[in-house]
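>>> Pasting the sequence and the predicted coordinates here, then a few questions.
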Amino acid sequence: MDLTLLSIILVITLFGFLLMGLWVGFALLAVGLVAMELASPAPAGTVLATRMWGSLNVWDLTALPMFIWMGEILFRSRLSSDMFTGLAPFTRRLPGGLLHVNIMGCALFAAVSGSSAATTATVGKMSLPELRARGYDPRIAIGTLAGAGTFGFLIPPSIILIVYGAAADQSIARLFLAGILPGLMLAALFAGYVMIWSLINRDAMPPPPEKPSLRERMRALALLMPTVLLIVAVIGSIYAGLASPTEAAVVGVVGALLISGLSGGLDRASFVASLRGSAITACMIAFILAGASFLTVAMGFTGIPRLLAAWIGEQGYSQFALLSALLVFFIVLGFFLDGISIVVLTTSVILPMVLAAGIDPIWFGIFLVLVVEMSQITPPVGFNLFVLQSITGRGIFEIARYALPFFLILVLATAILALFPEIALWLPGTMLSR
């Protein structure tokens, strides 16, 4: 069969299944089966069984449910509220005031959670009522939370970086390192925008509070200390060479259980709920990964990825032209698919093009995560928008309008990363080349 016609059939099949509401994992499996039946004499059933088992029988993937469980434990404990209370005294005198707690709180929680939705929900439940009571404009309060909630995808340990590493066969430790500086850059861009907005819209800001006393600052530091120690234990154990990402995930779970138990924030019911929530999320991601892995093999049998990679090479596109096209492509996909689905659905097809263009796969993973972060705040399928809709009761398109400036900042961050790739590659090259 002509590969162009086959490609059209497979795209129509995929989106047809998705529009019918079929689970993403089933849709990927179905498209793979169609591709195998139309373009390969190999037994589809045998390939399906062996590939699904092989894709999930990977040691690095065991980090996934552990990091998810760690986030679920923290989501249900007092650690998150202590973190918010501890950050507040250090942001009161900045232009934008407590709005920076949304940004800093999401950055800190992302460093011990790895989930964008969990980060948004946890920080939002604490900060939005407080900001509302203090008279902050809901537009900027909700917008900062929608944007900063995406940090859960970029700042390690990131669930989606683990998924990309497994799908692209890249080092998860290198990906974690590569996400640190871009994550800090993004937080700085968000904070800068909040400062500029607050200086321009002084009438929408409450009067600045009194300067916190030394005693308040010391108490705040004490409340922040458990979060900082957990971050150091998880991330530090990886880069000190004491633990693999999987072992570090276990360290994180044990640390979260100890902190939650000592603070009295975790009872039997919340412990069981954290187990259930992590099991559901981990199984969903694993099923999507299995479907995507089979689709990757099926696409290899069809020859479509090789054809696309060769076509890209023949066109002579520059790296910037290719990345610009991919940026638009991923933004469009983000209107309809969640972030993890985008990664596992496109990696097998896009990565050969990227490698043919001479783009570093570690750098591309960070680029892809930044673009996927945009999908979290674009309607109609923006998970952060759904979370904020449940918290605030506002319409999803109204929340998307509040989040628009932060979407544009994400586009700016992607452009900066493309112009200065060392932002992502310097730390992995420095720390893991020793």
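Yes, it's here. Computed from a predicted structure; not experimentally measured.
>>> drop to CA atoms for contacts and neighbour counts, all remaining ones
Noted.
>>> Name the residues that touch stretch 353-362?
By Cα atoms under 8 Å, 6 or more residues apart in numbering, the surrounding residues in contact with stretch 353-362 are 170, 174-175, 178, 305, 308-310, 312-313, 317-319, 351, 364, 425.
>>> out of the residues you listed, which are buried?
Taking 16 or more other Cα atoms under 10 Å as the criterion, what is buried in the contacts of stretch 353-362 is 170, 174, 175, 178, 305, 308, 309, 312, 351, 364, 425.
>>> Among the residues you listed, name the ones in strands.
With strands taken from DSSP state E, there is no overlap with the buried ones among the contacts of stretch 353-362.
>>> for the residues you listed, which one is nearest residue 205?
residue 178 (36.2 Å; Cα to Cα).
>>> and the nearest residue in space to residue 387 that is not next to it in sequence, how many residues sit next to it?
With Cα to Cα, 6 or more residues apart in numbering as the criterion, residue 387 has its nearest non-adjacent residue at 6.1 Å, and that residue is residue 121. Look at residue 121: counted by other Cα atoms under 10 Å, it has 21 neighbours.
>>> put this beside the first:
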Amino acid sequence: MSIATLSIILLVLLFAFLGSGLWVAFSLLGVGIAAMALFSDAPLGLVMATTLWGHSNSWALAALPLFIWMGEILFRSRLSEDMFTGLSPWMNRLPGQLLHVNVFACGIFAAVSGSSAATAATIGKLSIPELSRRGYPEKMIIGTLAGSATLGLLIPPSIILIVYGVATEQSIARLFVAGVLPGLLLVGLFVGYVAIWALINRANLPTEDIRASFVEKLRRSRRLVPVILLIVGVIGSIYAGIASPTDAAAVGVVLALLLSWREGTLTRASFVDGLMGATVTSCMIAFILAGASFLTVAMGFTGIPRVLAEWIGSLGLSTFTLLAALTVFFVIMGCFLDGISVVVLTASVIMPMVMQAGIDPLWFGIFLVIVVEMSQITPPVGFNLFVLQSLTGRDILRVAHAALPFFFLMIVALVIIVVFPGIVTYLPNQM
């Protein structure tokens, strides 16, 4: 049987599993079992047992539940209220005024949660009612939230960067550092778009003249200090080489608990809810990673990745053409699967192509995460769209339309890091 026929059979089987509602992890395991049983003479049981144990028994994965728990703790604190209070006095003189609070608040919360959906939910719960009450256009409120919340996937500590690092055996610390400048680039693009839109559509914005002295601004910004110290402590310790991502995650959990206790939001109920939420999410991701690791090994036995990489190489595609094709592929995949599933599902097939083309896998990780960010605001399975739909009660297509400009801004960011790859690689090379 030819490799092409084999690939089609396995692809159809995968989509049949996913379309039937089978869990992603079971779908990956099922396709791997089929590939091994039908197209390889390797001992299925032994390979499965050693692969699942070997990839589950990974120290790098220890950072995953800790960062998720840190985000769960802060999700249940008054962090969103503190950020709105601390940021709003500084935004009034910018074109777009308090719409910028959405962008900066999402950027800050992304740096402590690592989750796109959690960022949208946490910031949206406070900013949507407040900005609506002040008369800001609903489309821009939703759009800035939908776009900026995707920063949770890129700005470290990013859960999906941990997943990519484990799946492709890349340094998680270097991936975290590599995400800093592209994350700031996206924040700059979002702020610039809001400012330009505000200058063109002055009549659609409320007239606010909230004057505050510099001392008053500093006083209200004091509530931002604890979370900024938390970000600096976690990311700074990794960048300085003082702590590994796992060590930094453990310190982040302790600091988040202290911050929540100081605010008075740490109760027995919130502690248990946060711990259980982190456990459920971590188990789900770990299970998907285990299934993906077995599928990766199974694909290796079938020879599909090697043949596919050789075929791509024989086409003589330029790096830019290959990246454009992969962008379209990942966006389409993201319309039907969540970001983590997209990464673990495609790593075994895509990475040989990437290596064949001479693309830095560290740089490609950031590229991939930005593309996955784009899929978070594309229907029908854009998780940020679902979150904002539940917060606003609006139709998901209306939410997607509001997020469309930010989708194109992410394409601009992709073009920039392709033309200037040093934006991604500069900081990791300084470590």
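On my side now, so go ahead. This is a predicted model, so every value here is computed, not measured.
>>> Can you pull the TM-score for these?
The TM-score (TM-score structural alignment, normalised by the length of the second structure) is 0.99; 431 aligned residues with a Cα RMSD of 0.8 Å.
>>> if we can go back for a sec, so can I have TSV of the buried ones among the contacts of stretch 353-362 of the first structure showing distance to residue 80 of the first structure?
Shown next, in TSV, are those (distance: Cα to Cα, whole Å):
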residue	distance to residue 80 of the first structure
170	32
174	28
175	26
178	26
305	44
308	46
309	46
312	47
351	37
364	32
425	31
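>>> What is the nearest of those residues to residue 32 of the first structure?
Using Cα to Cα, those come closest to residue 32 of the first structure at residue 305, 13.6 Å.
>>> Which residue in the second structure aligns with that closest one?
In the second structure, residue 305 of the first structure lines up with residue 305, judged by TM-score structural alignment.
>>> Could you measure from that match over to residue 228 of the second structure?
43 Å (Cα to Cα, to the nearest Å).
>>> who are the neighbours in contact with residue 36 of the first structure?
Residues near residue 36 of the first structure by Cα under 8 Å, 6+ apart: 42, 44, 298, 301, 302.
>>> Just name the closest of the contacts of stretch 353-362 of the first structure to residue 74 of the first structure, please.
Closest to residue 74 of the first structure out of the contacts of stretch 353-362 of the first structure is residue 175 (23.6 Å), distances taken as Cα to Cα.
>>> State the distance from that closest one to residue 428 of the first structure.
Distance of residue 175 of the first structure to residue 428 of the first structure, computed by Cα to Cα: 8 Å.
>>> cool, and residue 380 of the first structure?
For residue 380 of the first structure, the distance to residue 428 of the first structure - Cα to Cα - is 36 Å.
>>> rewinding a little: using the three-state scheme, assign the residue nearest to residue 387 of the first structure.
Residue 121 of the first structure falls in the helix class when you classify it by DSSP: H, G, I helix; E, B strand; the rest coil.
>>> so how far is residue 389 of the first structure from it?
Distance from residue 121 of the first structure to residue 389 of the first structure, by Cα to Cα: 10 Å.
>>> Next: residue 311 of the first structure.
Counting by Cα to Cα, the gap from residue 311 of the first structure to residue 389 of the first structure is 43 Å.
>>> With neighbour numbers in mind, choose between these two.
Neighbours per residue, other Cα under 10 Å: of residue 311 of the first structure and residue 389, the larger number sits with residue 389, 17 against 14.
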